[in-house]
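In: Provided below for reference: sequence and predicted model.
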Amino acid sequence: MTDQTTNDYALGGLHHVQLAIPAGAEDLCRQFWGEVLGMTELEKPPVLAARGGCWFRGGGLEVHLGVEQEFSPARKAHPGILVRSLEGLARRLEECGHEVTWDDNFPGMHRFYAFDKLGNRLEFLEPKAA
């Protein structure tokens, strides 16, 4: 595959990742994304706040957690989140009661999987030293 250049548009990066949550689960999200991972909760615009859910930002990553009426956690689909000090994050998650499953099947990366408090799958990665 070759890179394609166009004058019509240019992709500029990822603004946010959205994960589904059930109605009323905002406090569980605040515990995981805010307290465990240390991200900062953002104030949602009033028109969007009325829908429920919550948003978090930290380390150049923004996560939007949106209410889905027929909620089912993402068990396969997941965000891949780059981390500095992956082992430190793994310890933090385990200390807070979240199981970490290491997987060395991604060349050039150390990585593990974990789940948020609602069962959404998350992948955390750190490039291996050269």
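Out: It's in. A quick note: this is a predicted structure, and the numbers were derived from the prediction, not measured. Residues are numbered from 1 along each chain as shown.
In: okay, CA-based contacts and neighbour counts for the rest of this
Out: Noted.
In: how far away is Q18 from W55?
Out: According to CA to CA, to the nearest Å, Q18 stands 9 Å off from W55.
In: actually G80, not the one I wrote
Out: 17 Å.
In: ok, those two, which is more surrounded?
Out: Neighbour totals were compared for G80 and W55, and W55 leads with 24 against 15 (other CA atoms under 10 Å).
In: give the contact list for H16.
Out: Going by CA atoms under 8 Å, 6 or more residues apart in numbering, H16 touches 61-64.
In: now, those residues that are in strands?
Out: Applying DSSP state E to the contacts of H16, the entries found in strands are 61-64.
In: out of these, the closest to E87 would be?
Out: Using CA to CA, L61 comes nearest to E87 of the ones in strands among the contacts of H16, at 19.1 Å.
In: what's around that closest one, how many residues?
Out: Neighbours of L61 under the rule other CA under 10 Å: 14.
In: that one: what's it in contact with?
Out: By CA under 8 Å, 6+ apart, L61 lies in contact with 15-16.
In: A further structure is provided below for comparison with the first:
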Amino acid sequence: MAIIGLDHVQLAIPEGGEGQARAFYAGLLGMTEVPKPTNLSPSGCWFTGGAVSLHIGVDPDFRPATKAHPALLVDDLAGLRARLVQAGCVTRDDKPVEGYVRFFTEDPFGNRIELMERMP
């Protein structure tokens, strides 16, 4: 028995935040919203981008994840950063990681998001 991959990452949002989640994850990050299975809670929303599946779930006792975070690989980090800054999102550099350029931002709910691009 062995772990063979990562199926999805789930982030929590407060009740009623689906519209803001769609604006951020689909509108700014360019992910695609996909339908949730009908047997699951109708709240929240799911997104995909490349090989990443991101599930956004409503938590009635929501607290943002300010340390734990997904790290999303992108193919145009500078362009994405410009789009986020233009939309009013704060971006923060961090210590370098060999082989990558990267920065952190937050979704509209304060969840920490790392965005990375592999260097050639």
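Out: Okay, I see it. It should be emphasised that the depicted structure is a prediction, and the values quoted were computed from it without experimental measurement.
In: out of the ones in strands among the contacts of H16 of the first structure, which end up buried?
Out: Neighbour counting with 16 or more other CA atoms under 10 Å marks 62-64 as buried within those.
In: all helices of the second structure, in order?
Out: Taking DSSP state H, the helices of the second structure run over residues 18-21, 77-86.
In: of the ones you listed, which approaches E117 of the second structure most closely?
Out: Among the helices of the second structure, the nearest to E117 of the second structure by CA to CA is helix 77-86 (5.9 Å).
In: distance from the closest one to the first structure after superposition?
Out: Following superposition, helix 77-86 of the second structure is found to deviate from the first structure by 1.0 Å on average (mean CA distance after the TM-score superposition for the first structure).
In: so where in the first structure does that helix end up aligned?
Out: Mapped onto the first structure using TM-score structural alignment, helix 77-86 of the second structure spans residues 86-95.
In: who touches the matching stretch?
Out: So stretch 86-95 of the first structure is contacted by 36, 99-100, 110-111, 124-126 (CA under 8 Å, 6+ apart).
In: tell me how many other residues surround the counterpart of L11 of the second structure in the first structure.
Out: Superposed on the first structure with TM-score structural alignment, L11 of the second structure falls opposite L19. The number of residues packed near L19 of the first structure is 19, by other CA under 10 Å.
In: report whether the expected contact of L19 of the first structure with V63 is present.
Out: Yes. The criterion here is CA atoms under 8 Å, and L19 of the first structure meets it with V63 at 7.5 Å.
In: next up, the contacts around F109 of the second structure.
Out: So, once contact is read as CA under 8 Å, 6+ apart, F109 of the second structure ends up touching 13-14, 64.
In: if we can go back for a sec, would TSV of the contacts of H16 of the first structure with distance to F32 of the first structure be doable?
Out: Below are the contacts of H16 of the first structure laid out as TSV (distance: CA to CA, whole Å):
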residue	distance to F32 of the first structure
L61	15
E62	14
V63	12
H64	13
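In: out of those, which two sit at the greatest distance?
Out: The most widely separated members of these are L61 and H64, with 10.1 Å between them, by CA to CA.
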